[in-house]
Every structure is written in C-alpha cells, then in structure tokens.
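> Structural data only, the sequence is not supplied:
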C-alpha cells in the first residue's frame, strides 16, 4: 500500500520507483537519545503477526496522547478501519528486536494514519496494539525505532530536492545514517539504495555517447551481474507486465489461436500463469462482444426515425442496463463523453 506519499515526492523516486517520500508529521517530542537495538546476527527465534487492529481501551491511553475518542473514531471509520497491520516483528533468541524491511512496513502502516491522528496518538496506538501481544520490553524496543523513523521522515520532508540524482541519493543515505543509525538504515533501505544506484548507472550507460552499441550491451550485461539475486528478481518482476504486453502484441499480429497463446505462455510463464492469462483473454473477448453488440443496437436505435429523442434516450438507457453492470455502465458513459466510443457520424 502506498504510504507516506502525501506531500512531497523525492526526485529519486522517478529514477528507481522505489524510494520513500515524506509525510507531514506534527511532532511534539524529540526522539530518544539512546540508539535502537541492533539487528543482531542470530536468526529470529520467533516472528509475531500483529492481530487485526482494534480501538484501545481508554485506560491504556497515556495522558499526553490524543483523546481516546479520536483514536476510536479513526479505527472505526477512518483509513485503518477493519484492516490488519502490514509487516512482521522478529526477535533474536535473547529477545532483541531484529530490524528489517518487515519492521519498516509495520511502522509505515501506522504512520499512514497521519492527518487523521497526530504523531503522539499514532505512537500511543502502536504501543497499545503491540502491548496486547508483546512484553513491555519488546514494545519499548519497537517504540524506540518508531521515534527514530518518525524523525527521519520529518527531516526528509524538510529537505529541498536536489536536481542531481546521484547527489540526492547520497543526501538520503546521510540522513538515514544520522537518524536511524547504520544497522536500521541498512535494514530498511539497503535494497532501495542498491537498486537506485543500479538504475542510475544503467541510465548513464544507455546515454553515454562514447560507447558503441556493442560496448553498451556488454557494459549493461556486466552491470546486471552486480545486482544481488533478490534485486534481479525484483527487476524481472517489474519487467513482466511489459514482456506480457509485447507478447500479446506479437500474438495479435500473428492472429495466434487460443491453443498457440496458451502453449507459448505456459512455456514462458508456467501453467498457472497461462491459465490466468487465458481467463483474461476470455474476459476481454466477452467485453468486446458485448461492447460491439451495444454499439450496433445503440446505432440502430439512434437511426430509428419513428422514435422521439426522449424515446431513443430511454431505449439506450434500457440497453445499457441490460448489457452492462453498474461499473461497466459508468465506463461506457465516460468513453462516450470523451469521444473514445464511436457514435453515429463520429
């Protein structure tokens, strides 16, 4: 879910498509001076999933936080209503919090309610929810990371964008180290920074006028080898929709039949994916068939001079209701208004 993107998008987002942006946080307290617990080298002894979020009891809300009714209102009718927190909490064998991207996702989930609750109330909500499942010592560790992450987001919001994207990435890295420390900054943002650096290097190679076509291909291949496997998987996943679109265009040009499409897809994407794409083909064919039928009947109604304008309009409205469900009718009407669905004489 998109989080913390309400006020200011940093320039590097346009390059990598993965860097975080800042939300406006109304803060009243500085972050604790003590460093958060390090990630540790031990494997996680346990991983807990926070239960479905519920309004805190009035007795658990601290005096300095926003009134409990505000929290309850947001949870019952606001953006967090009926939701479950993203992310996981992981701990070492001796009870130390492990900082990782799942922890960041959890913090982002709670911070997504900024604007509905102030930062103090969000912190209280986080502590209250975790307190129902974790010990006071564990909750204190999470709250300490929350404080640092919150202050990093505020600092990021106050930063002016830097035109040079390499300099922007360096500045982001400096801020993360300053507010989060090396351990947490690395756990939260290492993959993002590595992929952003890769994307910038890829852009430079593609636009370097001194490289021949052969040198460019070779250099890009070498650059690809520097990506960790997890980021290679991410890049491949990001490219999948474009590859599927390209494959669809080739099918259309070749007038490929359904069996050919299925067999080719199964060989490239696997049988389950091929079946899902087959189903999508069927849905598209059904939509196109109904759309064509609607246009033909609509044109016939409009051409019927025995009907008055009011009768034609009523007949077309009835045709819409019989041909499409509610959201489809809105789509058809929007297409007609934008001139994207041909009308008689159009």
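Good, I have the coordinates. Computed from a predicted model, the values in this text were never measured in an experiment. Residues are numbered from 1 along each chain as shown.

> can we go C-alpha only for contacts and neighbour counts from here?
Noted.

> Count the neighbours of residue 164 for me.
Residues within reach of residue 164, counting by other CA atoms under 10 Å, total 10.

> can you count the residues close to residue 115?
Counted with other CA under 10 Å, the neighbours of residue 115 add up to 13.

> got it, and residue 263?
14.

> can you pull the contacts of it?
residue 274 (CA atoms under 8 Å, 6 or more residues apart in numbering).

> same thing but at 10 Å, please
269-271, 274 (CA atoms under 10 Å, 6 or more residues apart in numbering).

> Can you show me the helices along the stretch 51-200 of the chain?
Counting by DSSP state H, counting those that start in this stretch, the stretch 51-200 of the chain has helices at residues 68-77, 101-111, 119-131, 136-157, 165-207.

> Ok, the stretch 201-346 of the chain next?
Using DSSP H, counting those that start in this stretch, helices in the stretch 201-346 of the chain cover 213-225, 229-254, 258-269, 271-303, 309-323, 326-337.

> what about those helices, which gets the closest to residue 19?
With CA to CA as the criterion, residue 19 lies closest to helix 229-254 of those, at 14.0 Å.

> Show the buried residues in the contacts of residue 263.
Among the contacts of residue 263, those buried by neighbour count (16 or more other CA atoms under 10 Å) are residue 274.

> Can I get the helices of the stretch 51-200 of the chain in TSV including mean neighbour count and distance to residue 23?
As requested, the helices of the stretch 51-200 of the chain are exported to TSV (neighbours: other CA atoms under 10 Å; distance: least, CA to CA, whole Å):
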stretch	mean neighbour count	distance to residue 23
helix 68-77	17	18
helix 101-111	21	9
helix 119-131	21	11
helix 136-157	20	7
helix 165-207	17	15
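
> ok, second structure coming up, stack it against the first:
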C-alpha cells in the first residue's frame, strides 16, 4: 500500500498566518490537504495476510462534542448504517498485527480512526465510539483488538484536549500577525504544549507512528518562518537558506513532497516570464519537467493547448457577439445564446463571464 502523508494542522495554522505576511511564503508553504478538515479521503487499499490486514484516511482535530438524532449504537461490523458522508467510500487506514497477534501501531491506524471521526456532526460521539470499536473487533483478533480500542480512546481524548490548546493560542497568534510577523516564541510554546500532551496520553511508539510526519512538516514550517522573518537577510540569501534547509532533510516522501511544492512558485514565475518572451512549447516543457517532473509537465502542456484553443474561440465569440449587439441590439440575445452553444460546451460556457472579466482586467492593467 502506498504511504500517504498529511500536512498537519499546526503547519496549516502557520501557513494561514504567513499568507497575511507575504506572498513569497505562500508559495513555499502551500499545503496539499488541511488536517483540520473533517472530510474522508476515499482512497483505500485492502490486503489480507497472516501478519497484517490493511485499510486507509484524513484527520479531524475538533468538534468532538456534538449532538445527533441517531441513537442506535449497536453494530456488528461497524459499517452498518453509515452516515451520508461515508456512504460510497471505502474505509481508509490500516490495522497491522504481528505473528503473535499483537498490534503494530502505524500512521495508518490513525487514519483509520480519522476516517470514522470525519463523520462527527452527522453522528454523535457515542455512536462513533461504538462504530469504531465494532469495526476493530470485527476485523482484528485479540489481543490486538483491545490494544487498538484502547489507543482509539486515547486518541479521542487527545483530540479534545488538543482543541483546547489550539483555542488558547488562537488569539495570541492573531495578535502577533497584526504587527506583520508571527511571534516564534508563541509558536515554540504551543509546540511544547502539544508535545507534553502527547507524552501524557500516548507511549513513545504511538507518538512516533502517529505524529512523526506531522512533526517533520512543523519543523519545516517553523524554519521557513524564521528565514522569512530574518530582516538581516536579503531575498537572495533567504532563498538560498530555504534551499539549504530542504537539501539537509532526510531523503523520503516528505522531502520530495516539500521540494515539489516549493517549486510551484518558481514554476509560475518562470512560466509567465518565458511566455512573455515567446518561449516555445518545447522550452516550456523542458523547464517544467526540471521543476515538477515529466508527468506534470505533460499535463501542463496539454492545458496550454486547451487554453489556447479556448482563448481563440473566445476571441471569435467576442467579435461576433459585438457585431450582433451592434446590428440588432434588441433581439441579439437569442443569437448570442446560439453562438455560445456552437462554440463552447456546458462547462466552458460557465467560464465566459469570469474569463471576460480577466481579459478586461489584463487590458486595463496594460
């Protein structure tokens, strides 16, 4: 099963704050997915064998105390009467056991918990707790089943207490950004409080399995903030410091993901510059392949062709539309509607108003 990584909630908080500070940092910090969002990732892989059973998920960090009209908490498999947000999806996450039927704690176990917790709001806490316990016990032998249930209960307790920590730091972070910078001392104290909370609830094995990826992203985000807020460094020095930090990270999926995302800003900037200079499609492809890889470069090349084709049809549409309005303004709309249907499909027609506004804005700026 391919391993998935989430950008942690703390990183997202930092990113949101940095957006208010500088566009440059946005391009460095742009995340893939919000860990605070309670939407299930519906992809999954299931594998059964003598030593493991696998399944995949996302990540709720608050909202654990809500009400629901559902009161029936009797489950066998845990998948009965799924809430609407989970219907049609496959369970995400994994439960792995060793040859002695002992639980092997992984990040996938956390994703499994998050999959069911993502329905918080549709189901009350008691229902979700019963559903998860039933799912675990139906799919897992003892003693691993009871071990997984115990960790799930710890995880729920952790999320509740984490929400209180986040709430206590929310206003401080907001106040810090009013001056145009984030107080890194506040960031460090918040990180320490979360670390202490984890140590109170989980053992070291679970902390490492559940949160090591989050911590790597957190450390990266803080390092980028420190660089960005260093007034003694020039933009060139800051860029070099960012690249140096990433180059010293351990090789792996997290480093690869960060490097790809860090290339987004450079990709946008270089694409605009090269197009303004009349670069060929092959030159654009070569540059993009260097930054984001061949598959992405191929997709972007295809988008360029589609955009050029749409723009050509749009210019034709605008010219003919203006002609119709000039010749017969009172009855032109019917013919304009027919023209739109001839030149554009349903999805493209929805873009026309916004695209016209962008074109006009571009003309005005020039």
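Structure received. Since we're looking at a predicted model, the values are computed, not measured.

> returning to that earlier point: of all the helices of the stretch 201-346 of the first structure, which lies closest to residue 74 of the first structure?
That would be helix 326-337 among those, by CA to CA, at 28.5 Å.

> From the contact counts, what lies against that closest one?
With contacts taken as 3 or more CA pairs under 10 Å, 6 or more residues apart in numbering; DSSP states H and E, helix 326-337 of the first structure sits against helix 271-303, helix 309-323.

> Now tabulate these in TSV and tack on distance to residue 175 of the first structure.
Formatted as TSV, these follow (distance: least, CA to CA, whole Å):
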stretch	distance to residue 175 of the first structure
helix 271-303	42
helix 309-323	56
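
> related to what we said a few turns ago, output the helices of the stretch 51-200 of the first structure as TSV; include the columns distance to residue 303 of the first structure.
What follows is the helices of the stretch 51-200 of the first structure, written out as TSV (distance: least, CA to CA, whole Å):
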stretch	distance to residue 303 of the first structure
helix 68-77	50
helix 101-111	56
helix 119-131	62
helix 136-157	59
helix 165-207	56
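
> out of the ones you listed, nearest to residue 307 of the first structure?
Among the helices of the stretch 51-200 of the first structure, the nearest to residue 307 of the first structure by CA to CA is helix 68-77 (49.0 Å).

> can you give me the angle the closest one makes with helix 119-131?
For helix 68-77 of the first structure against helix 119-131, the angle by axes from the mean of the first three to the mean of the last three CA atoms, to 10 degrees is 70 degrees.

> thinking again about what came up before, of all the helices and strands packed on helix 326-337 of the first structure, which one comes closest to residue 21 of the first structure?
Proximity to residue 21 of the first structure, assessed across those by CA to CA, is greatest for helix 271-303 (33.2 Å).

> which ones are touching residue 227 of the second structure?
25, 221, 233, 235, 237-242, 245.

> That one and residue 354 of the second structure, how far apart?
Counting by CA to CA, to the nearest Å, the gap between residue 227 of the second structure and residue 354 of the second structure amounts to 37 Å.

> now swap in residue 312 of the second structure and tell me
16 Å.

> before we move on, what about residue 15 of the second structure?
For residue 15 of the second structure relative to residue 354 of the second structure (CA to CA), the value is 28 Å.

> Mind checking which of the two has more residues around it?
Ranked by neighbour count (other CA under 10 Å), residue 15 of the second structure and residue 354 place residue 15 first, with 22 against 10.

> That one reaches residue 33, doesn't it?
No. With contact defined as CA atoms under 10 Å, residue 15 of the second structure does not reach residue 33; the gap is 11.9 Å.

> shared neighbours, these two?
Common neighbours of residue 15 of the second structure and residue 33 (CA under 10 Å, 6+ apart) are residue 9.

> ok, residue 102 of the first structure - contacts?
86-90, 108, 187-188.

> And it? What does it align with in the second structure?
If you follow residue 102 of the first structure across to the second structure using TM-score structural alignment, you land on residue 108.

> try residue 134 of the first structure
Aligned partner of residue 134 of the first structure by TM-score structural alignment: residue 140.

> show me the contacts for that match.
Counting by CA under 10 Å, 6+ apart, residue 140 of the second structure has contacts 52-53, 95-97, 101-103, 134, 146, 148.

> Same check on residue 298 of the first structure?
Taking CA under 10 Å, 6+ apart as the test, what residue 298 of the first structure contacts is 292, 312-313, 315-317, 319-320, 343-344.

> Go again with 7 Å.
Residue 298 of the first structure makes contact with residue 316, according to CA atoms under 7 Å, 6 or more residues apart in numbering.
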